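Chemist: quick one, what's the 3D model for this:
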Amino acid sequence: MDFKLELIAVPVSDVDRAKAFYVQVGFNADHDHVVSDEIRFVQLTPPGSACSIAIGKGVSDAAPGSVKGLQVVVTDIEAAHKELTARGIEVSEIQDMPWGSFVFFSDPDGNGWAVQQIVPRNA
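Modeler: Below you'll find the model as predicted:
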């Protein structure tokens, strides 16, 4: 049986600001539904990903900015760094480690992201 991770809740303080940020990063805005006065569900997906994030009102009881270690994988870290910078996203310099190359950024609430180019397994 497959167990596919498809959705991760990311707590934010301002849904519209967070949605605009993730769209600026390049995520696709898949859904934005107001279910009730207490619930607004926004789903965003990084391009090429099978897993999405959910932000909104009533989506998570975690503190805004408390999620760290979210990670997306790319095939070209230099191109990813250039694209994110061109989109106006504040990212770290490229950091090379034995297990891959990374750039890091945070959303407006401080939820932390890593962008990784994985070292090929045969390297």
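Chemist: okay, CA-based contacts and neighbour counts for the rest of this
Modeler: Fine.
Chemist: other residues contacting stretch 46-57?
Modeler: Stretch 46-57 has contacts (Cα atoms under 8 Å, 6 or more residues apart in numbering) with 5-12, 15, 18-19, 26-28, 38-45.
Chemist: ok, of those, which come out buried?
Modeler: Buried subset of these (neighbour count, 16 or more other Cα atoms under 10 Å): 9-12, 15, 18-19, 26-28, 40-45.
Chemist: which of those fall within helices?
Modeler: Val15, Ala18, Lys19 (DSSP state H).
Chemist: out of those, which one sits closest to Val91?
Modeler: The closest of these to Val91 turns out to be Ala18 (Cα to Cα; 16.5 Å).
Chemist: alongside the first, I'd like the structure of this one:
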Amino acid sequence: MNWTLEVVIVPVSDLDRAKKFYAEQLGFVVDHDTVIGDEARIIQLTPPGSGCSIVIGRGAVPDMPPGSLKGLQLVVPDIERAHAELVQRGVEVSDVQVLGANPRPTPHPLDNVGFVFFTDPDGNAWAVQQISSRA
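Modeler: Coordinates of the predicted model:
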């Protein structure tokens, strides 16, 4: 049986600001923005090419302090290109960093060990890792 992770809830304080950041600055696709009565709103966004989405919302999602989610990670085939795209989109992102030694020989020296880091407007922390091919 396959077990797939398909949704991660990201706690934010301002839904419209967060939607704009994830959709316009990160380029996530807005799957839906649903209002459920007067007290609930759910926005689901998916990174391009991902099988897992994030949900931001109020009323129908677990109550977590905005900015309390740390360690979210995206994977890209080219970290330098991803860094350039984030900078071009106005995201405050770290320089490319090499973390550790590559666990196996790869065609590109940044595979597995190349990372950049950023936070959303509430302080939820994201990492982006380069993996251009899997073993």
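Chemist: care to give me the TM-score?
Modeler: With the length set by TM-score structural alignment, normalised by the length of structure 1, the two chains reach a TM-score of 0.94; 122 aligned residues with a Cα RMSD of 1.3 Å.
Chemist: for the residue mapped onto Val76 of structure 2 from structure 1, which non-adjacent residue is closest in space?
Modeler: When structure 1 is aligned by TM-score structural alignment, the residue opposite Val76 of structure 2 is Val74. For Val74 of structure 1, ignoring the flanking residues on the chain, the nearest one in space by Cα to Cα, 6 or more residues apart in numbering is Gln117 at 5.2 Å.
Chemist: burial count for the counterpart of that neighbour in structure 2?
Modeler: Alignment note (TM-score structural alignment): Gln117 of structure 1 maps to Gln130 of structure 2. Number of residues near Gln130 of structure 2 (other Cα atoms under 10 Å) recorded here: 22.
Chemist: likewise for Ala23 of structure 2?
Modeler: Each residue near Ala23 of structure 2 was counted by other Cα under 10 Å, and the total is 16.
Chemist: what lines up with Cys94 of structure 1 in structure 2?
Modeler: Quick fix: residue 94 of structure 1 reads Ile, not Cys. Match for Ile94 of structure 1 (TM-score structural alignment): Val96.
Chemist: how near is that match to Val7 of structure 2?
Modeler: 27 Å (Cα to Cα, to the nearest Å).
Chemist: go ahead and list the helix or strand containing the closest residue to the match of Ile94 of structure 1 other than its chain neighbours.
Modeler: Spatial nearest neighbour of Val96 of structure 2, excluding adjacent residues (Cα to Cα, 6+ apart): Val116 at 5.1 Å. Secondary structure from DSSP states H and E places Val116 of structure 2 in strand 114-119.
Chemist: which neighbouring elements make contact with that strand?
Modeler: helix 79-88, strand 97-98, strand 125-130 (3 or more Cα pairs under 8 Å, 6 or more residues apart in numbering; DSSP states H and E).
Chemist: list the contacts of that strand.
Modeler: With Cα under 8 Å, 6+ apart, strand 114-119 of structure 2 has contacts from 79, 83, 91-99, 125-130.
Chemist: ok, 7 Å please
Modeler: Strand 114-119 of structure 2 has contacts (Cα atoms under 7 Å, 6 or more residues apart in numbering) with 79, 83, 92-99, 125-130.
Chemist: how much does it stray from structure 1?
Modeler: Average distance, strand 114-119 of structure 2 versus aligned residues of structure 1 after superposition (mean Cα distance after the TM-score superposition for structure 1): 0.4 Å.
Chemist: pull out the buried residues from that strand.
Modeler: Buried residues in strand 114-119 of structure 2, defined by neighbour count with 16+ other Cα under 10 Å: Gly114, Phe115, Val116, Phe117, Phe118, Thr119.
Chemist: contacts only, for Pro121 of structure 2.
Modeler: So Pro121 of structure 2 contacts Ala18 (Cα under 7 Å, 6+ apart).
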